[in-house]
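sequence and predicted structure below; questions after.
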Amino acid sequence: MSMSLIAKAMNIKVGNPIRKLVLLKLADNANDKGECWPSYQHIADHCECSKSTVRDHIDALEKAGLLVKENRTGTNNGKGNTFNVYHLKLDNPMPTPSTPPMPTGGTRISHSFEPVMEPKTPYPLPGASPRNRQEKTKPPTKT
């Protein structure tokens, strides 16, 4: 783990908070040369997002010139698993254009301008009997 890479990653604007988190996780995993090889799943687990979201943000970071992704084949005469090696390029980042954040596969955002209608009566407590719930919400009757 290279603290200088983490500090550099922290100071780079990437235009999206999840993308920033993915970049920080890569910097956290990198050696002093800026190389690391975590799996998409490892990054997704630590960043609390989906593998497809990680893949999308890594592609965006690569397009921005902040890393180079190298595909490698494992052992066993090239029949092993393939994995990516990431080479971080944080010394001279290209300026990030001012774009709205990229929607992610694991995040649902509503852009509706409709008002949220909250219930007027509180939700019943777990374990409360229907009779008790009625008595709590029913106004007292006049005798």
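Nice, I can see it.

CA atoms for contacts and neighbours, from now on please.
OK.

what packs against the one helix or strand D45 maps to?
Following DSSP states H and E, one finds D45 within helix 40-47. Under the contact criterion of 3 or more CA pairs under 8 Å, 6 or more residues apart in numbering; DSSP states H and E, helix 40-47 touches helix 17-29, helix 51-63.

got another, please set it beside the one above:
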Amino acid sequence: MPVYGEKFYQMSNLIFLYNLNPIQLSVYSYLVCCAGQKDMCWPSVQTISLHCGCSENAARNAIKVLVEREFIRKVSSTRQVKSGKWLQGNNHYYILPLPDLPRAG
């Protein structure tokens, strides 16, 4: 998905109340941008890390946290190549409604 152009996406201002670190916020924002109005996207971890300015491991860790905290749902996918062998495909990411706000302690 091209990032340039006149495309826009919206995200709730409440996102800033969830104490996400900069990489987690960047990855979440990128996934929301990619999903658009469909609430689902499937960029590779390499693409996510490239657009978020972080390593692939940092992107994977951010995705793990976002799944654990129920911002997104990750579904693994596989694809079959001509030889008949099955390979890991890009994960599908579903953008979930924002979770309940953390309680002030």
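Good, I have the coordinates. Worth saying up front: this structure is predicted, and the values here are computed from it rather than measured.

now the helices and strands packed on helix 40-47 of the first structure as JSON lines including distance to I6 of the first structure and mean neighbour count?
As requested, those are exported to JSON lines (distance: least, CA to CA, whole Å; neighbours: other CA atoms under 10 Å):
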{"stretch": "helix 17-29", "distance to I6 of the first structure": "5", "mean neighbour count": "21"}
{"stretch": "helix 51-63", "distance to I6 of the first structure": "15", "mean neighbour count": "19"}
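
select, out of those, the one closest to L5 of the first structure.
Shortest distance between L5 of the first structure and these, using CA to CA, is found for helix 17-29: 5.5 Å.

against which helices or strands is that closest one packed?
Helix 17-29 of the first structure packs on helix 3-10, helix 40-47, helix 51-63, strand 82-88, going by 3+ CA pairs under 8 Å, 6+ apart.

do that again at 6 Å, thanks
Judged by 3 or more CA pairs under 6 Å, 6 or more residues apart in numbering; DSSP states H and E, the packing partners of helix 17-29 of the first structure are helix 3-10.

and the angle for the helix it packs on with helix 17-29?
With axes from the mean of the first three to the mean of the last three CA atoms, to 10 degrees defining the directions, helix 3-10 of the first structure sits at 170 degrees from helix 17-29.

excluding sequence neighbours, find me the nearest residue to the most centrally placed residue in the second structure.
With distances taken as CA atoms, centre = their mean, the residue of the second structure nearest its centroid is L31 (3.7 Å). Once flanking residues are discounted, L31 of the second structure sits nearest to C41: 6.9 Å by CA to CA, 6 or more residues apart in numbering.

residues contacting the one you found?
C34, A35, H92, Y93 (CA atoms under 6 Å, 6 or more residues apart in numbering).

how far away is the alignment partner in the second structure of H87 of the first structure from Y28 of the second structure?
Structural alignment (TM-score structural alignment) places H87 of the first structure against Y94 in the second structure. Y94 of the second structure sits 11 Å away from Y28 of the second structure, going by CA to CA, to the nearest Å.

before we move on, what about L14 of the second structure?
From L14 of the second structure to Y28 of the second structure the distance is 13 Å (CA to CA).
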